[in-house]
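J.: model this:
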Amino acid sequence: VVRCPRCGYDEVYYWEVQTRAADEPTTRFFKCARCGYVWREYE
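T.: Take a look at the predicted model:
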């Protein structure tokens, strides 16, 4: 379960974007359904 680091809500949306070189993993962006906070995680 992914929780928002700002408000702790556990309903988040995510999408993946290739932000670096094609041979590197994608970056996953998350957005909280409650407060709208956006953060990212690298694979």
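J.: okay, CA-based contacts and neighbour counts for the rest of this
T.: Will do.
J.: Leaving out chain neighbours, which residue sits closest to residue 12?
T.: What sits nearest to residue 12 in space, not counting adjacent residues and going by CA to CA, 6 or more residues apart in numbering, is residue 32, at 4.5 Å.
J.: One more, so I can put them side by side:
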Amino acid sequence: WECPVATNDRELRKRLRNLGVPVIFLRQRHRLELEGAV
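T.: Okay, the predicted model is just below:
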């Protein structure tokens, strides 16, 4: 995959991670967190 996806949707994040797509999401309203390798 070329680029990460930013979303707060839990189900979408889970599906993307299962496909190996890096995911960026908001944590505690102040921090961005990255799951996966970019």
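J.: What does the TM-score come to for these two?
T.: Superposed pair, TM-score by TM-score structural alignment, normalised by the length of the second structure: 0.31. Supporting alignment: 23 aligned residues with a CA RMSD of 3.1 Å.
J.: Report the separation between residue 12 of the second structure and residue 24 of the second structure.
T.: 11 Å (CA to CA, to the nearest Å).
J.: who has more neighbours, the two?
T.: Under the criterion of other CA atoms under 10 Å, the comparison of residue 12 of the second structure against residue 24 puts residue 24 first, with 17 against 13.
J.: Pretty sure that one sits against residue 6.
T.: Yes. In this structure residue 24 of the second structure lies within contact range of residue 6 using CA atoms under 8 Å: 4.4 Å.
J.: what's the neighbour count on the nearest residue to residue 42 of the first structure once chain neighbours are set aside?
T.: Nearest-residue entry for residue 42 of the first structure: residue 27, 4.8 Å, with adjacent residues in sequence omitted and distances by CA to CA, 6+ apart. The local packing of residue 27 of the first structure (other CA under 10 Å) involves 16 other residues.
J.: next one: residue 30 of the first structure
T.: Neighbour tally, residue 30 of the first structure, other CA under 10 Å: 20.
J.: and the one helix or strand it maps to, what does it pack onto?
T.: If you go by DSSP states H and E, residue 30 of the first structure is part of strand 27-32. On a contact count with 3 or more CA pairs under 8 Å, 6 or more residues apart in numbering; DSSP states H and E, strand 27-32 of the first structure meets strand 12-17, strand 38-42.
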